[in-house]
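> pasting the structure only:
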């Protein structure tokens, strides 16, 4: 007899952890969470600066990569996702960024009822515990993810902000209250000098309840159907192991993340007919949109060399200086070990006349080796990246075989649409100017990447092709939309069109990209979905 639960949640990341917490909180329903990775016991997870170690560690992260295209210089780009309790919130750069109200209003305009900004704001608020000065758009929920302000600052970051202000940009009071335009410091999910992942803030309380069970190292390999109703899940503890089946009385909820949600649906017989035939999978429900509409933010970064004697993260992370930073961190004082991946945010408009910014920029007072995953350069430097908020380029996620032990094919088609190329180019030009203000010239002596020899539009775009990279903001492979949209996968209650007993609750349901990092909105989606699943009335704006 298979074990039976009321709800089975596949994935323990931002969405899965919130769902486990909400669906188990009143004690009336049994919940099982399947996590493909291990418990979050790796110490690098909890030291904020340790994300540089976890990203390259296959024990706690999916080491996916994109397919090469002409617009990425024929390169495969590492596209890492969390594979551990807490998912991406345990290995990401810890940036908390909601985006703009029009992101969600655009979803509603596409026929997704009750997904406008006013509908979603109460769930953003419920998902967070904002620490610091805020207005009534922010949440103070004790059970939410802690969102704190930066407490470690560097003179170069200050100089960059001063240069932006002198160039006419405003300083943002709170870029998460609906008004992004301008420059300032990021907010992050760090509290008490430690990362506060969804596993720690949301899943841990659920695990203390007798009605919640979390099974780690449990890779979902197939959804189980009786007719058009999903009744359970089969999972494996290692490749080649006999599958273990568990059953759901009420619902199976996919919160696997954009690549894995699409792949699991496809290998379970839900997807385009031609792909199911290619995989040799018996069709359960033909859906052409499963795996399509895949998007990501494509970023290019400048690297500037600091003047002799200027101390950046490159020196602070070595030798006796690192020892001093470790001592500060251990004492609970501000240090480089408790900072997010990027320090300064910048929201720009590619062209005059736009109502809202369409470009995000970031600055870090340290530089990384080209082509390496956050490995610091040997010389003191500064990094500044930029990307387009809402790319029009989209691609696909496709299983390569019927086995979930083979990586899926990921193709976001970066920069394939001319609009994206033009906005990307505008971002590069503006960022270059802001890195060369008089305020920054006190600290910097020259541009390393792309270098002063790269001047024309064609040269800058070629630099982007040869050096651009993912921001790990993967969305859209099971997009939300009305039944009249043949490419929609889920309805506005996140139920898969034409099937029963199954929902998708993660970033894959986003029909378009948010003008932000994706974690905050994924948390909101899960909060909203938890009320849908329990049949509760929507929170009032």
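Okay, I see it. What you see is a predicted model; the values in this text were computed from it and never measured. Numbering: from 1, shown residues only.

> contacts, neighbours, all on C-alpha from now
OK.

> tell me if I'm right that residue 420 and residue 389 touch.
No. Checked against C-alpha atoms under 8 Å, the pair residue 420 and residue 389 is beyond contact range at 9.6 Å.

> more neighbours, those two?
Set residue 420 next to residue 389 and count neighbours by other C-alpha atoms under 10 Å: residue 389 wins out with 27 against 20.

> show the contacting residues for that one.
297, 357, 358, 359, 360, 513, 514, 515, 516 (C-alpha atoms under 8 Å, 6 or more residues apart in numbering).

> now residue 52, what's its secondary structure?
Classification of residue 52 by DSSP: H, G, I helix; E, B strand; the rest coil places it in helix.

> disregarding residues adjacent in the polypeptide, which is nearest to it?
Excluding the flanking residues, the one nearest residue 52 by C-alpha to C-alpha, 6 or more residues apart in numbering is residue 374, at 5.7 Å.

> returning to that earlier point: what's the farthest-apart pair in the contacts of residue 389?
297 and 357 (14.8 Å; C-alpha to C-alpha).

> who's more crowded, those two?
Comparing residue 297 with residue 357 by other C-alpha under 10 Å, the one with more neighbours is residue 297, at 27 against 20.

> tell me where the stretch 1-150 of the chain has strands.
Assignment of strands within the stretch 1-150 of the chain using DSSP state E, counting those that start in this stretch yields the ranges 3-10, 31-34, 61-65, 78-82, 95-96, 128-130, 145-149.

> against residue 266, how distant is the closest residue to residue 409 other than its chain neighbours?
Closest residue to residue 409 in three dimensions, ignoring its sequence neighbours and counting by C-alpha to C-alpha, 6+ apart: residue 398, at 5.1 Å. When distance is defined by C-alpha to C-alpha, to the nearest Å, residue 398 is 8 Å away from residue 266.

> which residues do these two both contact?
residue 275.

> looking at those two, which is more packed in?
residue 266 (33 against 25).

> I figured the more buried one hits residue 399, correct?
Yes. The criterion here is C-alpha under 8 Å, and residue 266 meets it with residue 399 at 6.7 Å.

> for residue 528, helix, strand, or coil?
Here residue 528 is recorded as helix under three-state DSSP.

> now it: how far from residue 24?
15 Å.

> the more surrounded of the two?
residue 528 (26 against 21).

> one more structure, for comparison:
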């Protein structure tokens, strides 16, 4: 295997890129190079599940993007963490395993993308999973991604949350990835034996044992190289020096919703006027590159409780020592889980065909976070808990555009949150629903008072103002290189080939035609697996 020529060059070792590396190299027939801008994932706070609080601002592991000040968020400039290490954002996320609503994938198919319907992708999800809850028609067993059932491990207050949801008419749902998504229940998470199950651990590390796989870390792709309309190589920076590598078969961009459109634009593929204004030679005019950005927006409501929550364990030094010792010795306890233990999906309007809001229950509170610190590292000094929610199908659209021809400069992220009346109206209905939790028999005797936003905020306009000020991304950006059959309305074809080029694909969450209902990591991993299948089919 030449140091400079490979069958496949994959740009990005994230949720999809790691899957591609494993699947494309499995037969031994093809050589694979993975270029990752970040470094190793072999760090204690990456592997410890609750350690993601420590990675939230760490520039060694995180791109630490910042969106533009957003009128929809009362002028706030939102923090956008994205993984900059092996495993990408799967190495720093909250690990909740949600595939999306089956109807989401049927919508992808019906938009002109054959092979992407729910019945097409369900077998892939099952192959991916090693689900602790066991195999059935929907769940898989024996796959590379271990999915942990938290039922026996959750904080006792979670049971009150489940009872409250059922009082409000939500059915108890044992598996949000099963036959129905709607209801209230306990989340499954991607861990195994108390350690994070990132795509690096599940896919890339096994692939790196093969002689036909090479991984270059700290290697920032700066542009794609072409011979006419065929992609033939990648230019990248490492240790301050430029390098080039050639691909004999294909180049696959898997940088995610931020980095994939950025690299295409740096390579001259994107909105013509924008690229020309930056002095970038135009290779292909496609106004969709970087546009159609979709993301879930979320907010927490917080109450002071009459009984102990995780605050009393994770705030004092002795509690941290106790939890840390338990984790080191037994690999269990709160440090082995996500803070989002309970969850759910509901409809703000019964007339809706499927849920449009997602719930998150956290048996801790962070009304008083320390400056510059991820809130989960500094719970409040009194017992508290939070119920959060995020919108599943926002109609607001943003964009991600490079600021200059400098690949080291972060792109401009315009989220455009709550920019439609639809998104504002459904979020208003959703936060009112959160108040109903506090009024249930299961919850009211546990509550001392509402801390955020506080009972003085109750009319529509103050509620809207509050969620504009306190909402933010829940880290699910997608669709900036969206898939579709029409080159005038999309970036890649249903086979994930970049329109207008040979030997070039995008395979990651940026290709989603629309955002799925729920956390996006599972669907990103599925996209990597499906993408590898399409690539291998086309080599025959």
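That came through fine. Note that this is a predicted model, so its numbers are computed, not measured.

> TM-score for this pair?
Laid over one another, the chains give 0.96 as their TM-score (TM-score structural alignment, normalised by the length of the second structure), with 532 aligned residues with a C-alpha RMSD of 1.6 Å.

> make TSV out of the contacts of residue 389 of the first structure and add distance to residue 9 of the first structure and secondary structure.
What follows is these, written out as TSV (distance: C-alpha to C-alpha, whole Å; DSSP: H, G, I helix; E, B strand; the rest coil):
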residue	distance to residue 9 of the first structure	secondary structure
297	27	coil
357	36	coil
358	35	coil
359	35	strand
360	33	strand
513	24	coil
514	24	coil
515	28	coil
516	26	coil
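
> closest to residue 130 of the first structure out of those residues?
Among the contacts of residue 389 of the first structure, and counting by C-alpha to C-alpha, the member closest to residue 130 of the first structure is residue 516, at 17.8 Å.

> dump the residue contacts of that closest one.
Contacts of residue 516 of the first structure (C-alpha under 8 Å, 6+ apart): 97, 98, 99, 100, 360, 389.

> and the gap between the second one and residue 86 of the first structure?
Residue 98 of the first structure sits 19 Å away from residue 86 of the first structure when distances are taken as C-alpha to C-alpha.

> name the residue in the two with the higher neighbour count.
Taking other C-alpha under 10 Å, residue 98 of the first structure and residue 86 do not tie; residue 86 has more neighbours (32 against 25).

> these two touch, right, the more buried one and residue 196?
No. Assessed by C-alpha under 8 Å, residue 86 of the first structure is found out of contact with residue 196, at 9.6 Å.

> most remote residue from the second structure's center?
Most distant residue from the mean C-alpha position of the second structure: residue 445, 35.7 Å away (C-alpha atoms, centre = their mean).

> contacting residues for it?
residue 306.

> tell me the counterpart of it in the first structure.
Under the alignment by TM-score structural alignment, residue 445 of the second structure pairs with residue 442 in the first structure.

> try residue 509 of the second structure
Under TM-score structural alignment, residue 509 of the second structure pairs with residue 507 in the first structure.

> just the strands in the stretch 301-450 of the second structure please.
Under DSSP E, counting those that start in this stretch, the stretch 301-450 of the second structure gives strands at 342-346, 357-362, 384-391, 398-401, 412-414, 447-452.

> which one of those strands lies nearest to residue 257 of the second structure?
Minimum separation from residue 257 of the second structure across the strands of the stretch 301-450 of the second structure (C-alpha to C-alpha) falls at strand 398-401, 8.5 Å.

> how big's the offset between the closest one and the first structure?
Following the fit onto the first structure, the mean deviation recorded for strand 398-401 of the second structure is 0.5 Å by mean C-alpha distance after the TM-score superposition for the first structure.

> what range in the first structure does that strand sit on?
Going by TM-score structural alignment, strand 398-401 of the second structure sits over residues 395-398 in the first structure.

> can you name the residues in contact with the matching stretch?
Counting by C-alpha under 8 Å, 6+ apart, 259, 262-263, 266, 275, 291-295, 408-413, 477 sit against stretch 395-398 of the first structure.

> please apply the same query to stretch 462-470 of the first structure.
70-73, 75, 77-79, 296-301, 370-371, 450, 454.

> which residue numbers in the second structure go with that stretch?
Using TM-score structural alignment, stretch 462-470 of the first structure corresponds to residues 465-473 of the second structure.

> report the buried residues of that stretch.
466, 467, 468, 469, 470, 471, 472, 473 (16 or more other C-alpha atoms under 10 Å).

> could I get those as a markdown table with secondary structure?
Below are those laid out as a markdown table (three-state DSSP):
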| residue | secondary structure |
| --- | --- |
| 466 | helix |
| 467 | helix |
| 468 | helix |
| 469 | helix |
| 470 | helix |
| 471 | coil |
| 472 | strand |
| 473 | strand |
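
> CSV for these, including distance to residue 491 of the second structure?
Converted to CSV, these look like this (distance: C-alpha to C-alpha, whole Å):
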residue, distance to residue 491 of the second structure
466, 37
467, 33
468, 31
469, 34
470, 33
471, 30
472, 27
473, 24
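
> of the residues you listed, which is the nearest to residue 4 of the second structure?
For those, the nearest to residue 4 of the second structure is residue 473 (39.4 Å; C-alpha to C-alpha).

> next up, the contacts around residue 507 of the first structure.
Contacts of residue 507 of the first structure (C-alpha under 8 Å, 6+ apart): 257, 258, 474, 475, 476, 518, 521, 522.

> for the nearest residue to the first one once chain neighbours are set aside, give its distance to residue 31 of the first structure.
Closest residue to residue 257 of the first structure in three dimensions, ignoring its sequence neighbours and counting by C-alpha to C-alpha, 6+ apart: residue 506, at 5.9 Å. When distances are taken as C-alpha to C-alpha, residue 506 of the first structure and residue 31 of the first structure turn out to be 17 Å apart.
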